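[1] Sharing a sequence plus its predicted fold:
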Amino acid sequence: MPTFNSHGTNLYYEDTGEGIPLLLLHGLTSNHAMFYQEIDAFKGQYRVIAPDARGHGKSDKPEHYTLEDHVQDVIALLNHLELVSIYLIGVSMGSYIAQGVAIEESDRVKKLVLVSTKSHGEQSSMAELYSRHADEMQGLSMIDKLSYASKYMFYNQTAVGKWLHETAKVSGQLTLHEQAIASDALIGFDFRTKLCDVRAETLVISGTYDGLNPPDYGEETAIMIPNAIFMEFKWSGHAPNVEQPDLFKEIVNNFLDESSKK
């Protein structure tokens, strides 16, 4: 089981394929297993590396950590694997981490894909969603809230349900306590004044029906990154890579593939 140590925390990662290193950074309370479709699609052309963030998956679960810890963990992984340059895809929380890495390691990150993203937040997007619909969810348990909120998060519920089922086969769920710690790590981050330092070619993808990080958030992020491209998937919510997988793979493949531009 491949692991590395980042500032005293043991972190797990998957590493498969050959070629340009392509890092995949997962969303809040998830883990590398959420990328089972992307790993299969990209491993024939890239060296695909998918870590479990601290507090998630098979990695250690400290009682407290921050978004900056996540950023430094990815940088530690790059150093551990002695990677000089990378392509980077981040989804939701993974896209926040990816922004921090692309800012701090601007010479290393050559291409950047931010999916269902935002550039700042006073709290996690899920906490914001619960707050917006507090009256509707009054009296619901945390698990019931999550189930109820899905209609505000996704457009293609069938595809997302199948994806969650397949992911759950190979990964355990976080406890409610662990979920709360993970959510608290995203309180009060803001990359807006630093996104101008990103040098990577950047693609930002949002879903029209995303009630967690609406397209306006993604477009705002793209505007602040030099020469970034913004795309809105019309039949997706918070998981464009799952809800419109063929379109996602085609768009991302074309964006990453240097030969397609010659």
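    Received it, and whenever you're ready, just let me know what you need.

[2] For the rest of this, base every contact and every neighbour count on C-alpha atoms.
    OK.

[3] Packing partners of the helix or strand hosting Val242?
    Secondary structure from DSSP states H and E places Val242 in helix 240-243. If you count contacts as 3 or more C-alpha pairs under 8 Å, 6 or more residues apart in numbering; DSSP states H and E, helix 240-243 packs onto helix 157-170, strand 201-207, helix 245-256.

[4] Of these, which stretch is the most buried?
    strand 201-207 (a mean of 25; mean count of other C-alpha atoms under 10 Å).

[5] Toward the C-terminus, what is the element adjacent to that one?
    helix 215-224.

[6] Mind jotting down where the strands sit in the chain?
    In the chain, the strands defined using DSSP state E lie at 3-6, 9-16, 20-25, 46-51, 86-91, 109-115, 120-121, 189-190, 201-207, 229-233.

[7] Quick one: these as TSV, columns for distance to Asn213 too.
    Shown next, in TSV, are the strands of the chain (distance: least, C-alpha to C-alpha, whole Å):
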stretch	distance to Asn213
strand 3-6	29
strand 9-16	26
strand 20-25	17
strand 46-51	23
strand 86-91	11
strand 109-115	10
strand 120-121	10
strand 189-190	14
strand 201-207	8
strand 229-233	12
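
[8] Nearest to Leu140 among the ones you listed would be which one?
    strand 120-121 (24.7 Å; C-alpha to C-alpha).

[9] contacts for the closest one?
    Leu186, Ile187, Gly188, Phe189, Asp190, Phe191, Arg192 (C-alpha atoms under 8 Å, 6 or more residues apart in numbering).

[10] Setting the sequence-adjacent residues aside, check what's closest to the third one.
    For Gly188, the nearest residue in space outside its immediate sequence neighbours is Glu122; the separation is 4.2 Å by C-alpha to C-alpha, 6 or more residues apart in numbering.

[11] try this one side by side with the last:
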Amino acid sequence: MQIADLDDVQLHYRIDGDPDGAPVVFSNSLGTDLRLWDPILPLLPKGLKLIRYDKRGHGLSSCPDASYSMGALVRDAEQLLDLLKIRDCAFVGLSIGGMIAQGLAVKRLDLVRAMVLSNTAAKIGTVDMWTDRINAVKAGGIESLADSVMERWFSKAFRATPELALWRNMLVRQPVNGYAGCSAAIAGTDFYTPTSGLRLPTLGIAGDQDGATPPDLVRETVELIPGSQFHLMRGSGHLPCVESPQEYARVLSKFLVDTGHV
């Protein structure tokens, strides 16, 4: 575990795998920290430099006053990769992490040579929807939304397992300001036009039980990029790397091999 001091924010990050390997950067979803990727990392090919970080307002990173802009979240990722002297990474973004991936690829294509857009979209939800959620979190805390979030995140089968408690606890322990700040960033983001101009290897991943970013929404975004691929994970919700790590790792590994990243 390490901290990157980026002036207005301090980001917690971690590097696993081969320190001299091809870099793969992971950016996780709203309400989770970098442990989201724990289930799949041991299943990925050897020879990769695996970089994870907690976005601002989440995990062990600092929590500046809300609201945040998507530009700030993209800049955080950009500055972290510049600090670590990372170029030509494969960037794996889930949910808001996938929005960060799109924004970073548009801004700094020298940093990103391939992109995985997992359970994400160019635009997620509406301003009114996110405003209501922000107001609810500020009034009643994340706990007030936790059960409905679990329904969007996970399939019915997974919600019946004891492991659900771990992810619910992770959600409710995120800072309210961080959750609200990142919600505001999502509310203000529409990447349909900039993403349609991207030309890089792209894989879209969706879960057929995803209540937050349904498969058609993910597919619509991925198809903005010519030559992109799409994989539907059956029986999984918004966090398929948690529910179906073997399949997720297999699909991601194949993409990394096919694009010559490993």
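    Arrived safely. Note that the structure is a prediction, hence the values are computed from the model and not measured.

[12] picking that back up, now distance to Asp40 of structure 1 too, for the helices and strands packed on helix 240-243 of structure 1, in JSON lines please.
    Output for these, formatted as JSON lines (distance: least, C-alpha to C-alpha, whole Å):
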{"stretch": "helix 157-170", "distance to Asp40 of structure 1": "14"}
{"stretch": "strand 201-207", "distance to Asp40 of structure 1": "20"}
{"stretch": "helix 245-256", "distance to Asp40 of structure 1": "11"}
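
[13] Can you check which of these gets nearest to Pro21 of structure 1?
    helix 245-256 (11.3 Å).

[14] you'd agree Phe154 of structure 1 is up against Ala239?
    Yes - counting by C-alpha atoms under 8 Å, Phe154 of structure 1 touches Ala239, with 6.9 Å between them.

[15] Give me the common contacts of these two.
    Joint contacts of Phe154 of structure 1 and Ala239 (C-alpha under 8 Å, 6+ apart) are Val160.

[16] what's near enough to touch Ser106 of structure 1?
    So Ser106 of structure 1 contacts Asp197, Val198, Arg199, Ala200 (C-alpha under 8 Å, 6+ apart).

[17] repeat that with 7 Å
    Val198, Arg199, Ala200 (C-alpha atoms under 7 Å, 6 or more residues apart in numbering).

[18] Map it onto structure 2.
    Residue correspondence to structure 2 (TM-score structural alignment): Ser106 of structure 1 is matched to Leu109.

[19] again with Ala50 of structure 1
    Checking TM-score structural alignment: Ala50 of structure 1 goes with Arg52.

[20] Tell me how far its match lies from Leu166 of structure 2.
    Going from Arg52 of structure 2 to Leu166 of structure 2 by C-alpha to C-alpha, to the nearest Å gives 19 Å.

[21] Quick one: residues contacting His238 of structure 2.
    Taking C-alpha under 7 Å, 6+ apart as the test, what His238 of structure 2 contacts is Asn119, Arg152, Trp153, Phe154, Gly207, Asp210, Gly211, Ala212, Thr213.

[22] What is the burial count for the last one?
    Okay, so that is Thr213 of structure 2. 25 (other C-alpha atoms under 10 Å).

[23] same thing with the second one?
    Using other C-alpha under 10 Å, Arg152 of structure 2 has 18 other residues around it.

[24] Quickly note the distance from Asp216 of structure 1 to Lys118 of structure 1.
    9 Å.

[25] Between the two, point out the one with more neighbours.
    For Asp216 of structure 1 and Lys118, the more surrounded residue by other C-alpha under 10 Å is Lys118, and the numbers stand at 29 against 14.

[26] Tell me if I'm right that Asn156 of structure 1 and Glu243 touch.
    Yes - counting by C-alpha atoms under 7 Å, Glu243 is a contact partner of Asn156 of structure 1 at 5.5 Å.

[27] ok, the two, which is more surrounded?
    Glu243 (23 against 19).

[28] circling back to that earlier point, quick one: contacts for the residue nearest to Gly188 of structure 1?
    Ile187, Gly188, Phe189.

[29] Look up how far Glu250 of structure 1 lies from the last one.
    The spacing between Phe189 of structure 1 and Glu250 of structure 1, counted by C-alpha to C-alpha, is 31 Å.

[30] just the first one next, same as before
    As for Ile187 of structure 1, its distance to Glu250 of structure 1 is 34 Å (criterion: C-alpha to C-alpha).
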